[in-house]
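[1] Show me how the following folds:
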Amino acid sequence: MEHLLLGKMALIAAAGITAQWLAWRLYLPAVILLTAGGLLLGPATGLVAPHADFGELLRPLVGLAVAVILFEGGLSLEREELKQVGGTVKRILLLGVPMTGILAALAAHFLAGFSWSVAFVVGALLVITGPTVVIPLLRQAKLDRETARTLKWEGILNDPLGAILAVVVFEYLVQDATSPGAFLLHAVGGVIGAAVLGVAAAWGFAWANRRGEIAEFLKAPVLTGLVAVVYAGGNWLQAEGGLISVTLFGAGLANLGLANLDQLRRFKENIGVLLISGLFVVLAATLEPSMAQQVDWGLVAFVAALLFVIRPASVFLATIGLGLSLKRRLFLGWIAPRGIVCVAVAGVFGPRLVEQGYPQADALVPLAFLVVFVTVVLHGSTVGWLGRKLGLAAGPEHDVLIVGATPWSAALADALHRIGLPVVLADTNPHHLTIAETHVPTFAGEILSEQAEQRLDLSRFEHVIAATDSDSYNALVASQFALEQGIDRTFQLASHPEAAPSQLRPEARGRVLLGEGYDSDWLDDRLREGWQFRCLRLARGGVAKLPHQAVPVATLEPSGEVWFRAKEGGFRPGAGDTVILFAPPEVAMTLEPCGKPKSARAQRAEQRAASKAAREAANKAAKAAGALSGKSVTGPER
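    Now for the predicted structure:
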């Protein structure tokens, strides 16, 4: 039995990570594939039956996983960033969330047929718009900064707010007090106690951390253990109050100025991804074929009302008087995908309510899955298209960030800009940007600072090139951005001879742009000798032949995707691609300057226009020749 249970746990982990990997490779919302994996292991094949396999441990394990996810979300709630959010998010949270909860409760009662008690639980659960779903969608959609920031912070803050609201409603349904006053006193006391516990835990950990009372290698394990203790303590103070405690625990740590918080946050993010993967698979596996019978036309009507009436109405009413454009209000009123916390909280509350005598609560989990699946599919498939239609999102462009304004990097930025790629050149020294005389947008400041994240929206860059004259700083920038952009899209210049290879470990560097030997000094020297950036468009159906003396830098595919050449390989320009070359003067004069390549339609239009002009010129020439011929023949006869 023990080996069988261990095998099922390994199967759950494998299914979750495989779904995450496929979602990354296929650019799909991970929630869809995780749900599919859980349905495959559970109802479809019966390989995993969580209630039978885990028994009474299932509920506390699910609750603890939710606690870790909420704690990780709380670590993102930094006060300085929240100051930049503006009135839109405040209105949506303070007015939109209550309106969504009330309207959803009304729809759950009158459309889906839930009792008033269960209907208000449904309303509380469905105010949550999970950041685990919203943020990946924003990265794909490339929305403008104001719209993206609004959705991002709404999603992050809705997790704890929705959890708190659900806890209060749940506590009211299961409490033993006979009067509203007694319940209010009990609920407020429990919420305050859970909140104080979370804040105290954050302050205590920060105090011990600053005094050096915790060894560096123990900080992450101690923090993980504290999350479990705080969650259990909050639940002891009030049923499910641990969700409040761990959320404030994370938010408190995020605002106490811990020097090594980024490392701890990264560790918790990794745990969060693993827990989300396994938790979604387990919760999907708990669904039974009989639950499909509970999805009737009333639930379908409820979900339709949630999508097309409740969310748009809440946003429109909450943002009255803010001066938001109609397009932005339409977009915000449509995009509100629900995520893992909604399903997980439903998995915690549903069985408890059934035990308390609310039989309709057994529909909470299938309803939550239905809402999550429908919103993720619809919003995930339309966020980019609708954003572009409303003018709130950029097209399928591939932004490039170049860190370090050296003469060579400025010339590279101009070349990329001329072929139509969005480029930003950043440097800590404004003087370097001034003397670079580049025609691309620039950023003066520390690229690794919070200011850069707020002003540039770093998530929109698909490629990052660290091109300063400092090898160690290049390695630092590359290693930091590789965590988000991926190592295959993060580059740094080759190290100088005196620094390579002994002073910098390979694992502490990004991919080496161009290859070893092409450091900043060598590239700047060649630029002073007259080397230039040139473009070579490879003919379709032909053989890719590049000038031997030139240095290939990047290739631009007809689709607009750009690939940079690295020491590690993978640079294979194909027919129809445009290759960017760094070439000596004698080679550069034989190549065309870089310019934005024309689309196939534009090229055909140019060819038609040229053919038409050639025909018109030929006709004019023929007429002129005929006129001259006529004069020469008839002149003497006259």
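
[2] Please count neighbours and contacts with C-alpha atoms only from this point.
    Will do.

[3] measure Val273 to Gly162 for me?
    21 Å (C-alpha to C-alpha, to the nearest Å).

[4] no, scratch that, I was asking about Asn474
    From Asn474 to Gly162 the distance is 42 Å (C-alpha to C-alpha).

[5] wait, Phe71 sits on Val246?
    Yes - the criterion here is C-alpha atoms under 8 Å, and Phe71 meets it with Val246 at 5.1 Å.

[6] hey, what's in contact with both of those two?
    Counting by C-alpha atoms under 8 Å, 6 or more residues apart in numbering, the shared contacts of Phe71 and Val246 are Val227.

[7] Pick out whichever of the two has more residues nearby.
    Counted by other C-alpha atoms under 10 Å, Phe71 and Val246 do not tie: Val246 has more neighbours, with 37 against 29.

[8] which helices and strands sit right next to the helix or strand hosting the more buried one?
    Here Val246, judged by DSSP states H and E, is contained in helix 242-254. Secondary-structure packing of helix 242-254 (3 or more C-alpha pairs under 8 Å, 6 or more residues apart in numbering; DSSP states H and E): helix 58-74, helix 145-174, helix 180-210, helix 219-237.

[9] Tell me how far the next helix or strand after the first one lies from the chain's centre.
    Next helix or strand after helix 58-74 toward the C-terminus (DSSP H and E): helix 79-82. Per C-alpha atoms, centre = their mean, to the nearest Å, the displacement of helix 79-82 from the mean C-alpha position of its chain is 19 Å.

[10] for stretch 26-44, same thing?
    Worked out by C-alpha atoms, centre = their mean, stretch 26-44 lies 19 Å from the chain centre.

[11] Please convert the helices and strands packed on helix 242-254 to CSV, extending it with distance to Pro552.
    Converted to CSV, those look like this (distance: least, C-alpha to C-alpha, whole Å):
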stretch, distance to Pro552
helix 58-74, 43
helix 145-174, 34
helix 180-210, 49
helix 219-237, 44
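
[12] Between those helices, which one is closest to Pro366.
    Checking those against Pro366 by C-alpha to C-alpha gives helix 58-74 as the closest, at 16.2 Å.

[13] Second input sequence below; structure requested for side-by-side comparison:
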Amino acid sequence: MGAEVLQTVTTFIIALAAGLISMIIARRLHIVPIVLLLITGVLIGPEVLGIIEPQKLGATLEIIIQIGVAIILFEGALTLNYSQYRKVGRVIFKLLSIGVIVTWLFNAGAIFLLFGLPFTYALFLSSIIVVTGPTVIMPILRRVNLKQNLTHILHWEGILIDPIGIFLAIFSFELLISHGEGNILFDLFLRLGVGTLIGGLFGYIIALALNKNLVPPDMQNSFILMATLVTFAICNALSHESGVLGIVVAGIVISLTTKISIEEIKKFKLDLTDIFIAVIFILLSSNLNFDNVKRFFPEGLLLLLIITLVTRPINIWLCTWGSTLKFHEKVFLSWIAPRGIVAASIVTLFTFTLQANTTLDAAVRDNLWFMETFVFAVITFTVVLQGLSAPVVAKMLKVRHDLSKNWVIVGAHELSYKISKYLARFDKNVIILDSNKFKLERYKQMGVATEHGDSLAYDIFDREPFIQTGRLIALTDNIDLNTLICHHWKKTIPLEGLYKWIGITATSKEKNSAPRDPLASLAIWSNLSKPSILSDQLGKEERSLIIKKPEELTSYERENAIALMVINQDNEAIFSPDPNKKELAPLLTREWLFLAKKSFSLAPFLDHRHIFTLDKTFDQPTMIYDHLLDLLIPALNITTSQEHDNLIQNIHDQAKKETICIGNHVALFPILKKTFSEPLIALIKTDAGIDLNAYDKKPIHLFFFIFAHNADSLRYLSIISHISKIVTDKLVHKQMLDQISSEQLQQIIDLAISEKNI
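    A predicted model of the protein is given here:
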């Protein structure tokens, strides 16, 4: 092996080792990895210890950087959630449009005035630092625990601004190298056209190959890596510097058009990205020239202060004008705008191109040193200053959020739904997470926040709903899976906030697992059956979850109810509390959640105020519907005439289609609508019956109206079943027909419910 080859291999290996070790330490310390990468690179570079000398790599350094940047930018495009573009709020939209232009022009003006550089060069330099980036924003958001509205803004600004910044950098680059001559727009659209068309074409071909299963699963990662580099090379061959746009477009197309899961591909690309970030930052920071750094200051310090304390606040105030954000919230947003991986990648890529360009103006060529020094100074200044100060500033401005309010329940079923409703009474934000879309849809329609996804996905924490999760309950039927879920989520949630169901069959060791165990979490409800079994029982009304103060329990409930949880004075959950313990005496006045062994009962849904006896004669059943609705306006919470008319029309339409004529003078009318959170039963008895073409040709005297949520099928069917048990009892049926007043009718029904235990 020649001396040059040996030196290249040694330099690459040292850079890789130093970079990855720095990233591991940074993540263990919960700080942004860029900080340690920059420090490590400078220390082992020629300016300090001299362990590596990147400049001696020559063209090899450019090859490494080119490949690394291609993979970094492709991974960023591949992992973005583009469906969120249409969901962003007005403030974020302004930050991505007005904010980008303001940042670009203001910073370019500051560079031009302070350093006297050509304005096109200043515009190009300013375009590079427009982007913020999720790699530096996400660690800050996890550490600071901001209010949700601020988290939402910073999160999506960091994610969605990347491709916009790349487009702006390409445009600015075109302005710079054109020298004001030739057709700037033609050259720009040529690069944009080649990058978009070639990148889109290759992205479509890659997605098609994956969708058609043309590539074996075990070779998909290698195939994607090869295709990424081929796309980058072909774009650059057809039009210089169009490869950057090409791989971004390819990543977008693949992300939008692949029908199969690409989670493993994303994870592979993320691993490669980590490797190249480590190598690139070490090589570049070790190559920083201290003389250039000295030349950058003191004017450079003033420039950094303008970027941080002038441009960003102006940007935020313009983009949040007329919003509901408060003054102190705007101040915090003005303070946070760290730059990271994308800015470093762009400047690295264009540095080699500009150094090779022989037609540059002398004023630009003589100041090429400024480019890397400036960008890395901005990265270091913003990441270190804003990253370290963010918790203190957030506390001073009172924009922090109590993480104990944010809960995730893994597993979509009736038990998790009932628990979420209990927690919501104490102002908790609960999300049910499951990989089954069908299950989630039911609870979403019932007003619960749901998220579809894999709780063990590597990037689950980067999804906005889970950035500030403070508590998690793993509530699947699989004990081992619950343990793995808690182990996975302990990266962002403290152990005292992780809870798992471990089942009746769990060993004593599992039931008493200590937090010091790497896989440990707090085992809860080990005396309960599987969540799916409990959910089935809850759905069939064989069991019920009741919310009461312990002193309000009936004697039957005290004997048969199990205390599941209570929220204490500190707003923390206590699981499986014992009401008889002296230390819990202060909590007896609070509402507890109990699991009761109780059959489904009609009583809570058939209120005496909703039972009516009418001596009027009705020619048409629609007349009864209209009269009933007028009687039930308070119970159904109807506040406007529009709501009244819509519900009347809904009742008429459903009655035509779904009337259940049991016969023997009885009919059931289901009115299913998602606005009914809880079932409500109304009963009308008319002396003059109405002919509804019942099978026995008898007129209908007893009209049962069932108002229920259209997704609450289990309780709806239970109600029909129990009403059937009452009206098919010959004695009860006769007594109901004979009663004159609604009070007498109520007494008959109450007695029947009690005797039949329904």
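
[14] Val273 and Gly162 of structure 1: which has the busier surroundings?
    Legend: neighbour count by other C-alpha under 10 Å for Val273 of structure 1 and Gly162, higher for Gly162 (25 against 16).

[15] Could you find the counterpart of that one in structure 2?
    With TM-score structural alignment defining the correspondence, Gly162 of structure 1 maps onto Gly165 in structure 2.

[16] Average separation of the helix holding Val246 of structure 1 from the aligned part of structure 2, please.
    On superposition with structure 2, the mean distance recorded for helix 242-254 of structure 1 (mean C-alpha distance after the TM-score superposition for structure 1) is 1.3 Å.

[17] what is the orientation angle of the helix or strand just after that helix with helix 242-254?
    Reading on from helix 242-254 of structure 1 to the C-terminus, the next helix or strand found by DSSP H and E is helix 261-285. Per axes from the mean of the first three to the mean of the last three C-alpha atoms, to 10 degrees, the angle that helix 261-285 of structure 1 makes with helix 242-254 is 160 degrees.

[18] Correct me if wrong: Pro407 of structure 1 contacts Trp522.
    No - counting by C-alpha under 8 Å, Pro407 of structure 1 stays clear of Trp522, with 11.5 Å between them.

[19] Comparing these two, which residue is more hemmed in?
    Pro407 (20 against 13).

[20] So the match of Gly162 of structure 1 is in contact with Val130, correct?
    Yes - counting by C-alpha under 8 Å, Gly165 of structure 2 does reach Val130; the two are 6.0 Å apart.

[21] in structure 1, which spans are strands?
    In structure 1, the segments counted as strands under DSSP state E are 399-403, 423-427, 442-444, 461-466, 490-492, 511-512, 532-537, 551-556, 562-564, 578-583.

[22] And Val130 of structure 2, what's its match in structure 1?
    So, by TM-score structural alignment, Val130 of structure 2 is matched to Val127.

[23] gap between its match and Leu161 of structure 1?
    8 Å.

[24] now do Met291 of structure 1
    29 Å.

[25] Among the two, which residue is more densely surrounded?
    The neighbour comparison of Met291 of structure 1 against Leu161 (other C-alpha under 10 Å) goes to Leu161, with 20 against 14.

[26] Pull out the buried positions in stretch 196-212 of structure 1.
    Val196, Leu197, Gly198, Val199, Ala200, Ala201, Ala202, Trp203, Phe205, Ala206, Asn209 (16 or more other C-alpha atoms under 10 Å).

[27] so it corresponds to what in structure 2?
    Under the criterion TM-score structural alignment, stretch 196-212 of structure 1 matches residues 197-213.

[28] Would you mind finding the match for His30 of structure 2 in structure 1?
    Using TM-score structural alignment, the partner of His30 of structure 2 in structure 1 is Tyr27.

[29] before we move on, the earlier item: out of the helices and strands packed on helix 242-254 of structure 1, which gets nearest to Pro396 of structure 1?
    That would be helix 145-174 among these, by C-alpha to C-alpha, at 16.2 Å.

[30] Could you name the helices and strands sitting against that closest one?
    By 3+ C-alpha pairs under 8 Å, 6+ apart, helix 145-174 of structure 1 packs against helix 58-74, helix 87-91, helix 116-125, helix 131-141, helix 180-210, helix 242-254, helix 326-334, helix 340-355.

[31] Highest mean neighbour count out of those?
    Burial of those is given as mean neighbour count (mean count of other C-alpha atoms under 10 Å); helix 242-254 ranks first at a mean of 29.

[32] Residues contacting it, please?
    Against helix 242-254 of structure 1 from outside (C-alpha under 8 Å, 6+ apart): 66-68, 70-78, 160, 163-164, 191, 194-203, 206, 227, 230-236, 261.

[33] and what of stretch 419-438 of structure 2?
    The contact list for stretch 419-438 of structure 2 (C-alpha under 8 Å, 6+ apart) reads 404-412, 416-417, 440, 448-455, 547, 567, 571, 593.

[34] Kindly recompute the last result at 6 Å.
    For stretch 419-438 of structure 2, contacts defined as C-alpha atoms under 6 Å, 6 or more residues apart in numbering pick out 405-412, 449-454.
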